[in-house]
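1. Pasted the sequence and its predicted model underneath.
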Amino acid sequence: MSVKEQVCSLSIGIVLFPNVTQLDFTGTYEVFARLPNAQLYLLAQTLEPIRSDGGLTFLPDTTFTQAPALDVLFVPGGPGINGKMEDEKFLEFLKIQGKQARYVTAVCTGSLLLAAAGLLQGYRATTHWLSLDLLEMLGVETVAERVVIDRNRITGSGVTAGIDFGLALAAELFGDAIAQAIQLGIEYNPQPPFNSGSPQTAPAPVLARVTAASQNVQEIRRQIVQRVVTQLQTTNKLNHIYFA
């Protein structure tokens, strides 16, 4: 029986953390909220308000310890991932939920968090274009596409791709007709005023400006990723010795 046929009540967990990028998950939330029989959980380590990187504040409704087993684990990105990539309790929650979830998903740099938890090794995935090389450092086969589906791993690229990702998952779960109805309902009909939404189409001076402006941030993140890679390699070696 396919997932489309057997879904009766769908539990979707949206993982929040300080300095999350709000559009990474709010665009997706608009799609998820229209899925049939879906129960959405805004998950965080505590129920304290979560402030996004842009200053908006959100209220989680479920703590990690209260969370049910999830059908869909969804992780957005944002500047706040830097601290969470080395947060053992945070990563342990992702590991536990990711092992049993029907779908393990992320948008933007949320993919780095999944990879830091060991949930993307052996899968194809994407992330924000500025961090594709960092995702590759974490042992993931990267693909520079808007949405990447590899078995039960679904990832979206940067920020606005959250809506595309949400619709792709809706189609996986309930079929194209439901996904298309949701798209029409939210009037998702993008007609951007400029063709500069990717490094392949942006004018060279614009690309150079954005790349230069993010250089320091990306270097700090690269150092974090390198520490995470070292930790993952050490853990894998210990596991190999233990189970040999």
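-> Good, I have the coordinates. Please read these numbers as outputs of a predicted model, since none were measured by experiment.

2. from here on, contacts and neighbour counts on C-alpha atoms
-> OK.

3. now the most centrally placed residue in the chain, what's its secondary structure?
-> The centroid of the chain falls nearest to residue 106 when counting by Cα atoms, centre = their mean (1.8 Å). In three-state terms, and counting by DSSP: H, G, I helix; E, B strand; the rest coil, residue 106 is strand.

4. next, the one to line up against it:
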Amino acid sequence: MQLAIVIFEGFTALDAIGPNQVLAHTPGIDPVIVAEQPGPVLDNRTLTVVAERGLADVPRPDVVVVAGGVPAVHRATEDDPIVRWLAQVAPTTTWMTSVCTGSLLLGAAGLLRGRRATSHWYTLDRLSAFGATPVEDRYVVDGRVITAAGVSAGIDMALDLAARLSDPHMAQMLQLDLEYAPSPPPSTPAPRAAHPPRSPPACARCTTRSWAPRPRRPTGDRGPPVARPVTMVAPRHRGRILLGEVVVNARESNGPQVSGVRCLHCQGTDLVVEEARLPTKWNARTHLIELHVCQGCRFVMPFYVKKSWVTNN
């Protein structure tokens, strides 16, 4: 039975390695790491995993595990190569599974419509857009589709899947071999308690105007610096997903000052603009690329900004 573990650039390593560690030791399972093209694939930090095969090399897998990661949020569209491949192989598979935000890719492939499903707590609400019913469980089994919550939940899902593919005793032996008995610090709250759900912001291009107009000044009198709320969107999104609303003070001598942006990884607010440059494929006369780096976890978030928002006109 062939097991295809699907990864992509920027994936979360434990999403793939956790299930692989469990299922690779399940009798009768032949695991293979799959990416768009065979070769090394960098995760969201410093780990490189070698994909043995490309999508085209695995036309009929028996079991599919889709890893997650921040890029999965942006890739959850019908024209994405991984999404198209998932929709193509799904009819002949025994199990379609995902870990973390990998469920968004299953949703974009049309595999969660009318099903109960889960995802990372930060993106759980997005499942509704794919016709799924979001469930706040560690993992959810609905028919032949299993979705796991964030990162470490992939091990729980894999142990359940191992019991279904082999037998419960084998799953117990695998759990014992892994010494998998989570006991986190008692002070660690559940994700929903640590970060209560909030309404997602509106899309930058679905609103008529997402920043406040500048107050008029008398001719010849520039007045004091004016801080204006503007919308910043990651360049790959092309306006489809709003990441944060910030305040840019255009009159600061040391460049634009931002506030109000949260790190997508650790939810920290201590972000610094470490680089601003002209994009290579965007209108260089009107846009800049800014790299916002979280000082807590060093997560990097790119944004594009209209020059007119950060210049003194």
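-> Cool, got the structure. This is a predicted model, so every value here is computed, not measured.

5. that older thread, the residue nearest to the centre of the first structure: what's it in contact with?
-> Listed by Cα atoms under 8 Å, 6 or more residues apart in numbering, the contact set of residue 106 of the first structure reads 74, 75, 76, 77, 114, 154, 155, 156.

6. what's the answer for residue 72 of the first structure, then?
-> The contact partners of residue 72 of the first structure, taken as Cα under 8 Å, 6+ apart, are 10, 11, 12, 13, 101, 102, 103, 104, 105.

7. Please flag which of those residues sit within strands.
-> Members of the contacts of residue 72 of the first structure lying in strands (criterion: DSSP state E): 10, 11, 12, 13, 103, 104, 105.

8. ok, which pair from those is furthest apart?
-> Using Cα to Cα, these span at most 14.7 Å, a distance reached by 10 and 105.

9. ok, these two, which is more surrounded?
-> Remark: of residue 10 of the first structure and residue 105, residue 105 carries more neighbours, 29 against 17, as counted by other Cα atoms under 10 Å.

10. Counterpart of the more buried one over in the second structure?
-> In the second structure, the residue paired with residue 105 of the first structure is residue 97, using TM-score structural alignment.

11. do the same with residue 116 of the first structure
-> Matched to the second structure by TM-score structural alignment, residue 116 of the first structure sits across from residue 108.

12. if I look at that match, how far off is residue 21 of the second structure?
-> Distance, residue 108 of the second structure to residue 21 of the second structure, by Cα to Cα, to the nearest Å: 27 Å.

13. thinking again about what came up before, may I see the ones in strands among the contacts of residue 72 of the first structure organised as TSV, with distance to residue 207 of the first structure added?
-> Conversion of these to TSV gives the following (distance: Cα to Cα, whole Å):
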residue	distance to residue 207 of the first structure
10	40
11	39
12	36
13	34
103	34
104	31
105	28
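
14. quick revisit: the more surrounded of residue 108 and residue 21 of the second structure?
-> Taking other Cα under 10 Å, residue 108 of the second structure and residue 21 do not tie; residue 108 has more neighbours (25 against 16).

15. so that one touches residue 76, yeah?
-> Yes. Using Cα atoms under 8 Å, residue 108 of the second structure is in contact with residue 76, at 5.3 Å.

16. quick one: common contacting residues for those two?
-> Joint contacts of residue 108 of the second structure and residue 76 (Cα under 8 Å, 6+ apart) are residue 83.
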